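J.: A structural model of the following input is requested.
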Amino acid sequence: MTYLIGPTPHDTRLTRTVTGHDHEGREVALPVVEERPLTIWLNSQQIVTAMTIGDHPEWLAVGYLANQGMLLPEDEITAVEFDDEVEAVVVRTARETDYEAKLARATRTSGCAVGTVFGDMMEGLEDVRLPDLTVRTSELYALAKQINTTPSLYLEAGAIHGTVLCQGDQPLVYMEDVGRHNAVDKIAGWMRMEGIAASDKLLYTTGRLTSEMVIKTALMGIPALASRSGFTAWGVEIANRVGLTLIGRLRGRRFVCLAGEARLERDADLSAVPDEPRKAGRKGSA
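T.: Okay, here's the model as predicted:
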């Protein structure tokens, strides 16, 4: 399969080999994911320091600022400057910016790494009107098969999340990071800098469908979000409020849609879709 941008599991900058011992006392050497700090600046103001694997810092910075409502759709980006030595990215805009008050309202969320959402972020959803997008189950199953069999840093070393931008049954851009929010911000930054339309896209994530993942997807203008993992109640509530199709527990031929059911077209022949065994002890699993 061909991605516009795909995982780079054998990039030596992203993992480090560490020696230890297994349960029988045998020496083992394992690749483990690197974590690096990345400080994001908007013009002359320091915004946040994120822990990241270190790839695509410019896209991460632009996407983070856009998803936090600090980089407006009409803003002209005049420069994006990454300094590897000081591990910082400066995003420069033609508009003068000052987000001291906004930064004071920052709150931690359930997400890992750069999972920070600002107090007035929900206000940005008031005017969100997501486009209609038919989500065909045949395309969902095709996407899941391709994504889950793609060589990735997750399969190489684990301890990482992936997010994939998809169109129809084609995965386009596959980003990974120690935090699922980082991965989706990289995609948001790439879309912003490349002028990519969101109305016909679906976002697939390996992580939980939390409120922040739903908010970021909606603010990007993407009308559908899917995952192998489960939901949070607030994530479902927000998805219903903004009209986002939300699909979780996508394993084998089974899934659950908790928002945007009207957009689903069940066109797949289920007898032709391999299933996965149910996990014991989970009530109501799909």
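
J.: rest of the way, CA atoms for contacts and neighbours
T.: Will do.

J.: Could you list the buried residues of stretch 75-95?
T.: Buried residues in stretch 75-95, defined by neighbour count with 16 or more other Cα atoms under 10 Å: V80, F82, A88, V89, V90, V91, R92, T93.

J.: so what's R95 closest to, chain neighbours aside?
T.: D75 (6.7 Å; Cα to Cα, 6 or more residues apart in numbering).

J.: To compare with the earlier structure, here is another sequence to fold:
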Amino acid sequence: MDVLKQINITRLEDGVKYPKEDIVILESRVSFYLNGEKIISTMCIPQDGDAHMIGFLLSEGVIEGVGDIEHLEVLNRGLEVRMQAKIQEQNLKNLYKEKTLVSGCGGGITGQAGNEMQVEFNTSALCVSGRWVLEHVRKFYQESELYLQTGCVHKAMLLFSDDETLFSEDIGRHNAIDKVCGRAWLNHKNPSEGILVVSGRLSSEMVSKAVMHHIPIVVSRTAPTFLGVKTAQTHGITLCGFARGKNMNIYTHPSRIKSDDNLSS
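T.: Predicted coordinates for the structure are as follows:
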């Protein structure tokens, strides 16, 4: 499905109006079906639906890994995703029970509640150069095709130590994370071995997704919330905000980020 739509608008420049063609992003309701039952509909860009559903269910703990998936298909021009899988019934019930409306754009829903997540403390030994991370953050913002065309999407990237990168874009920043984590598994990459770079603020539900995927380092150009910082601290996540130019703020567990004066160590 073509997710870009051309429309006619009126442009105002220096007090003068004139007709102009513009490009906008397609927003659609995509439905997820699990073991024959519709579990949720989400407003998103109708692409990468398989990755999106995988990432979402892993984020919520409904499936424990891609090995639990028996069958997965995308139907109806991307508007319907169906999965047969072995599931964690209680976590699926929590999704229906809690239904927390998250602060992310697009109105996402989560059944995970920050510090109540039963996830082991992240003890990853991943340690990287701050300079190397910032170089990739610069590229991250330069290489966003849908954003450059529409100005209307968020982006998520998984960055691995061998310089391999995976990207996803969506109108919802939480959707972008789910999609990139699902895409990693479809590409036989484990998100827990990478660094998550996101375009939006680091609120608690964004950090919670990193917790559920066991991602050790999360980076954004913007700010975290207090609960986002607390969630990262509690679960062993290195949380970096305001990653711009040559600078960043490291809010939690800073030992995973090397400074320039100890790059050889």
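
J.: Of the buried residues of stretch 75-95 of the first structure, which belong to strands?
T.: Those of those mapping onto strands are V80, F82, A88, V89, V90, V91, R92, T93, per DSSP state E.

J.: Could you find which two of those are furthest from each other?
T.: Distance extremes for these: the farthest pair is A88 and T93 at 16.5 Å, using Cα to Cα.

J.: For the stretch 101-250 of the first structure, which segments count as helices?
T.: Using DSSP state H, counting those that start in this stretch, the helices of the stretch 101-250 of the first structure run over 137-148, 153-157, 180-194, 211-219, 233-242.

J.: which secondary structure elements does the second one contact?
T.: It refers to helix 153-157 of the first structure. For helix 153-157 of the first structure, the elements it packs on are strand 27-33, judged by 3 or more Cα pairs under 8 Å, 6 or more residues apart in numbering; DSSP states H and E.

J.: so where is the strand it packs on in the second structure?
T.: Using TM-score structural alignment, strand 27-33 of the first structure lines up with residues 19-25 of the second structure.

J.: buried set for that stretch?
T.: I25.

J.: So which residues lie in contact with that stretch, not counting its own?
T.: Applying Cα atoms under 8 Å, 6 or more residues apart in numbering, the contact partners of stretch 19-25 of the second structure are 3-11, 45, 146, 149-150, 152.

J.: That one vs the first structure - mean distance after superposition?
T.: With mean Cα distance after the TM-score superposition for the first structure, stretch 19-25 of the second structure departs from the first structure by a mean of 1.1 Å once superposed.

J.: residue contacts, the residue mapped onto E76 of the first structure from the second structure?
T.: Using TM-score structural alignment, the partner of E76 of the first structure in the second structure is D68. The contact partners of D68 of the second structure, taken as Cα under 8 Å, 6+ apart, are A85, K86, I87.

J.: And C44 of the second structure, by the same measure?
T.: Applying Cα under 8 Å, 6+ apart to C44 of the second structure gives the contacts E27, S28, R29, V30, G106, D170, I171, G172, N175.

J.: want to throw those into CSV with distance to I250 of the second structure?
T.: Output for the contacts of C44 of the second structure, formatted as CSV (distance: Cα to Cα, whole Å):
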residue, distance to I250 of the second structure
E27, 34
S28, 36
R29, 37
V30, 36
G106, 27
D170, 26
I171, 27
G172, 25
N175, 25
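
J.: Let's see which of the residues you listed end up in strands.
T.: Mapping the contacts of C44 of the second structure onto strands (DSSP E) picks out S28, R29, V30, D170.

J.: what's the closest non-adjacent residue to V184 of the first structure?
T.: Nearest to V184 of the first structure is T163, by Cα to Cα, 6+ apart, at 5.9 Å.

J.: Surely the one you found and L172 touch.
T.: No: when contacts are counted by Cα atoms under 8 Å, T163 of the first structure is not listed as touching L172 (10.6 Å).

J.: More neighbours: these two, which one.
T.: Between T163 of the first structure and L172, T163 has the larger neighbour count (other Cα atoms under 10 Å), namely 26 against 17.

J.: Just give me the match in the second structure for that one.
T.: Counting by TM-score structural alignment, T163 of the first structure lines up with A156 in the second structure.

J.: A104 of the first structure matches what in the second structure?
T.: Per TM-score structural alignment, A104 of the first structure is aligned with K97.

J.: That match and K189 of the second structure, how far apart?
T.: Look at K97 of the second structure and K189 of the second structure: by Cα to Cα, to the nearest Å, they are 32 Å apart.

J.: And these two? Which one has more around it.
T.: Taking neighbours as other Cα under 10 Å, K97 of the second structure and K189 compare with K189 leading, 16 against 11.

J.: Compute the distance between that one and K179 of the second structure, please.
T.: 13 Å.

J.: cool, L26 of the second structure as well?
T.: Distance from L26 of the second structure to K179 of the second structure, by Cα to Cα: 17 Å.

J.: So if I had to pick from the two, which one is more boxed in?
T.: The neighbour comparison of L26 of the second structure against K179 (other Cα under 10 Å) goes to K179, with 28 against 15.

J.: Please tell me I have it right and that one contacts H52.
T.: Yes: contact criterion Cα under 8 Å: K179 of the second structure and H52 qualify, at 4.1 Å.

J.: Need the counterpart of G194 of the second structure in the first structure.
T.: By TM-score structural alignment, G194 of the second structure lines up with K201 in the first structure.

J.: just to revisit the earlier point, for ChimeraX, write the selection for the buried entries among the contacts of C44 of the second structure.
T.: Of those, the buried ones go into a single ChimeraX selection, burial set by 16+ other Cα under 10 Å:
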select :27,28,30,106,170,171,172,175
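
J.: Which of the contacts of C44 of the second structure are retained in the first structure?
T.: Listed in the original numbering, the contacts of C44 of the second structure still in contact in the first structure are E27, S28, R29, V30, G106, D170, I171, G172, N175 (both residues aligned by TM-score structural alignment, their matches' Cα atoms under 8 Å).
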